[in-house]
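Chemist: 3D model of this:
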Amino acid sequence: MKKYHKILVVGPSWVGDMVMAQSLFITLKNTHPDCQIDVLAPSWTLSLLERMPEVTKAIALPLPRGKFGLMARIKLGKSLRSEGYDQAILLPNSWKSAIPPFFANIPVRTGYIGECRWGLLNDPRKLDKKLLTMTVQRFVVLGLPVDAPMPPGCPKPAITISKDRQQAVIDKFKLTLPAAASVPDRPAAHSPSMEIKILALCPGAEYGPAKRWPTEYYAEVARHKIDQGWQVWLFGSDKDKADAAQINKDTSGLCTDFTGRTSMAEAVDLMSLANTVVTNDSGLMHVAAALDKKIIAIYGSSDPGFTPPLNDKAQVISLNLICAPCFKRECPLGHTHCLTGITPDRVLDAIDG
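Modeler: Here you go, the predicted structure:
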């Protein structure tokens, strides 16, 4: 079997998928310990890649998501020729994602056939969705020989956070942490008798409202934990600010609201300070899993078997209704019972369990 030394991975465009891609990076390093892994991906993912020790270099794709940009992709590919890559692995199934590796003259270009990419790929793989039922499996397989046993074992993502990065966000946001919550190396963090009391809530889900647990339920969970002395932190993007504001209003402003105030890097570093995360099926759920947090993951329209949090501490809550998973952005039946039927008490029991 040929040993590839320098590999270009064309990465995905979603936060959760990029986290799961780390399982591929770990697999490549386990198979070829001396390989160099560079990742071509949207610029907003670079801070995640910086926290993955398997990645040597992250290369920003100079195009917004959804833009074809044929000439820009050809130009990018030609600019990569001097890097001397031995193999390219394409995680997206799109035709456009295969253009840069082709014009970079990378000798082995591996990916799923996707949008009729026969001419652009020379190591095409056929995806067996019944055998590879999870997204992470589909990523990992592309780093293995064609005749490797299926389904593959998938190492869990593990984002690395330094205490300097933690301290930087503590200082920037002027945080006062609970007595037991600490940056690594502070003695209190190792005391088994003291519980870290920071609860992170992630009420957003970019895909749509059919993946979002009701804000009033999040608020009820927050109120209970605040009454018990916990700090509650709210995470999300600008799109989640209204939901976060409502949760904070319902808790008399006692939550710390980070929605729309942080970069992706800062959100990751802040979340590393929490010990428990309640979250919809979202990119931040996968970030929390890769940070090895205790997670209560709430699933509505999506399938926990397809994109589960890759973490042994995670507890998935799904009602498994006959109408779910529907994979719709909005409930086609107009009631979202798959989410409203999950009570705050059930989530609180999972937090305390």
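
Chemist: for the rest of this, base every contact and every neighbour count on C-alpha atoms.
Modeler: Will do.

Chemist: ranges for the strands of the stretch 101-250 of the chain?
Modeler: Ranges of strands in the stretch 101-250 of the chain, per DSSP state E, counting those that start in this stretch, are 108-112, 123-125, 198-202, 231-234.

Chemist: so what touches the last one?
Modeler: I take that to be strand 231-234. With CA atoms under 8 Å, 6 or more residues apart in numbering as the contact definition, strand 231-234 has outside contacts at 178, 197-203, 222, 225-226, 244, 254-259.

Chemist: quick one, longest strand in the chain?
Modeler: Looking across the chain with DSSP state E, the single longest strand is strand 36-42.

Chemist: what are the contacting residues of that strand?
Modeler: So strand 36-42 is contacted by 5-13, 25, 54-65 (CA under 8 Å, 6+ apart).

Chemist: packing partners for the next helix or strand after that strand?
Modeler: Per DSSP states H and E, the first helix or strand lying C-terminal to strand 36-42 is helix 46-50. Under the contact criterion of 3 or more CA pairs under 8 Å, 6 or more residues apart in numbering; DSSP states H and E, helix 46-50 touches strand 57-61, helix 264-271.

Chemist: determine which stretch of these is the most buried.
Modeler: helix 264-271 (a mean of 22; mean count of other CA atoms under 10 Å).

Chemist: can you give me how far it is from the chain middle?
Modeler: 12 Å (CA atoms, centre = their mean, to the nearest Å).

Chemist: likewise stretch 259-268?
Modeler: On CA atoms, centre = their mean, the centre of stretch 259-268 falls 14 Å from the chain's centre.

Chemist: here is a second sequence; please produce its structure as well for comparison:
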Amino acid sequence: MTTTDPILFVGFPAVGDFVRCHSAIQIIAERFPGRPIDVVTSPVAAPLARLMPHVRKGWALAKRHQRPGFAERGRLVRELRKENYRTAYLMTSSTKAALMAFMAGIEERIGYPQELQFGLLNRFPVGWLAHLWAFGPRKTRLFEEVCSIASLGDKPAASTEWPAPRLVVDPVELDEWRQRQKIDAGQPALALYTADIENFRSWPIERFISVARDHRDRGWAIWIVGGPRERAGAAKIRAAIPEAIDFTSTPSIADAMCQIAASTMFLGVDGGISHAAAALNVPCALIYGLNRPYVHGPVNNHVRFIEPPLSTPSWVKDTRGISETRVREALAGLSAGIHS
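Modeler: So this is what the prediction gives:
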């Protein structure tokens, strides 16, 4: 292999998991600074690839009824062959993903053989055998798992840490978005991400409204971000705060990233959009269920997590125990940091 041979990176299909994969991409880029890195992920997450430093381009692997189509995989394999990839890093333990890299003629195929893909994978991280027996819930965070694959099991030095994910929106693109949307760049904006308000991960919508109304009264713009699952919450917020802007019908994830990148602060719950907000370096206050932030939350240092009190019984999964006062305090702390 040469120092310019391209690398294929097979990421996860979900937005939040794919964003977390950027930590591994940064590790690979540091180890092989002259080798281009291309990524494969779902059509939903693929547009994020162009916002990731060190990524040359993204391949979208379409799905049919939630199952990858063999015809689609065959077409992608033929395209991958043309690129002459010499190394593939597979974050997912899917046998189909490993088979795709094998059929594309990629010599070095790195990953965990969780589905016993011996032969399809031919290089494993240190400690792969212990990982093989980690059935059921993961013994390590997804963040640590993808970094371990990228580093082949080598741990970072005692004085360093694995890098946090980063997404970067071009400033020119961001300015053009503001102009199209007639956004006043001088007005602070609070972005709200409610997720599905019927889901246990969400926070009571009346509390979102109360916190948003406080900021509106102090001159902040209120933006509601997300997609179809967030529209019910957006309708309730706009009924109470007509000035709020509902972005949940945004046609592209590129626009969604502009909405978040242009906001001053982000208030959200457990979900992929929250990972994107953290990676965009927006100050985030994230509401999570008990004991969920460490395993499922973003690892970026500027994120503040608000969890239910430790006295909450372990069988209570929702976030109703989190008061408006605690959320306001977290946002006030973030705001003070912005203006300091």
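
Chemist: pull out the buried members of the contacts of strand 36-42 of structure 1.
Modeler: For these, burial is judged from neighbour counts taken by 16 or more other CA atoms under 10 Å, and it is met by 6-13, 25, 54-55, 58-59, 61.

Chemist: want to try a markdown table for those residues, with distance to Glu266 of structure 1 as columns?
Modeler: As requested, these are exported to a markdown table (distance: CA to CA, whole Å):
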| residue | distance to Glu266 of structure 1 |
| --- | --- |
| Lys6 | 30 |
| Ile7 | 28 |
| Leu8 | 27 |
| Val9 | 25 |
| Val10 | 24 |
| Gly11 | 21 |
| Pro12 | 21 |
| Ser13 | 19 |
| Phe25 | 23 |
| Glu54 | 21 |
| Val55 | 19 |
| Ala58 | 18 |
| Ile59 | 20 |
| Leu61 | 21 |
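
Chemist: between those residues, which sits nearest Asn93 of structure 1?
Modeler: Pro12 (9.4 Å; CA to CA).

Chemist: correct me, but the closest one touches Leu91?
Modeler: Yes - using CA atoms under 8 Å, Pro12 of structure 1 is in contact with Leu91, at 6.1 Å.

Chemist: now for structure 1: which helix has the highest residue count?
Modeler: For structure 1, the helix with the greatest residue count under DSSP state H is helix 15-31.

Chemist: have a look at how far, on average, that one is from structure 2.
Modeler: In the superposition with structure 2, the average deviation recorded for helix 15-31 of structure 1 is 1.0 Å (mean CA distance after the TM-score superposition for structure 1).

Chemist: neighbours of the equivalent of Pro344 of structure 1 over in structure 2, how many?
Modeler: Matched by TM-score structural alignment, Pro344 of structure 1 corresponds to Glu324 in structure 2. Neighbourhood size, Glu324 of structure 2 [other CA atoms under 10 Å]: 16.

Chemist: got the contact list for Glu324 of structure 2?
Modeler: Residues near Glu324 of structure 2 by CA under 8 Å, 6+ apart: 207, 210-211.

Chemist: cool, Ala232 of structure 2 as well?
Modeler: Contacts of Ala232 of structure 2 by CA under 8 Å, 6+ apart are 196-197.

Chemist: same thing with Phe102 of structure 1?
Modeler: By CA under 8 Å, 6+ apart, Phe102 of structure 1 lies in contact with 77, 109, 120-121.

Chemist: which one of those residues is nearest Thr276 of structure 1?
Modeler: Of these, the one sitting nearest to Thr276 of structure 1 (CA to CA) turns out to be Arg109, at 40.5 Å.

Chemist: so that closest one makes contact with Asn122?
Modeler: Yes - contact criterion CA under 8 Å: Arg109 of structure 1 and Asn122 qualify, at 5.5 Å.

Chemist: hmm, back to that, what residues of the longest strand of structure 1 count as buried?
Modeler: Within strand 36-42 of structure 1, the residues that qualify as buried are 36-42, counting by 16+ other CA under 10 Å.

Chemist: could you do stretch 220-234 of structure 1 as well?
Modeler: 220-223, 225-226, 230-234.

Chemist: again, but for stretch 287-305 of structure 2
Modeler: Residues of stretch 287-305 of structure 2 classed as buried by neighbour count (16+ other CA under 10 Å): 287-290, 293, 296-300, 302-305.
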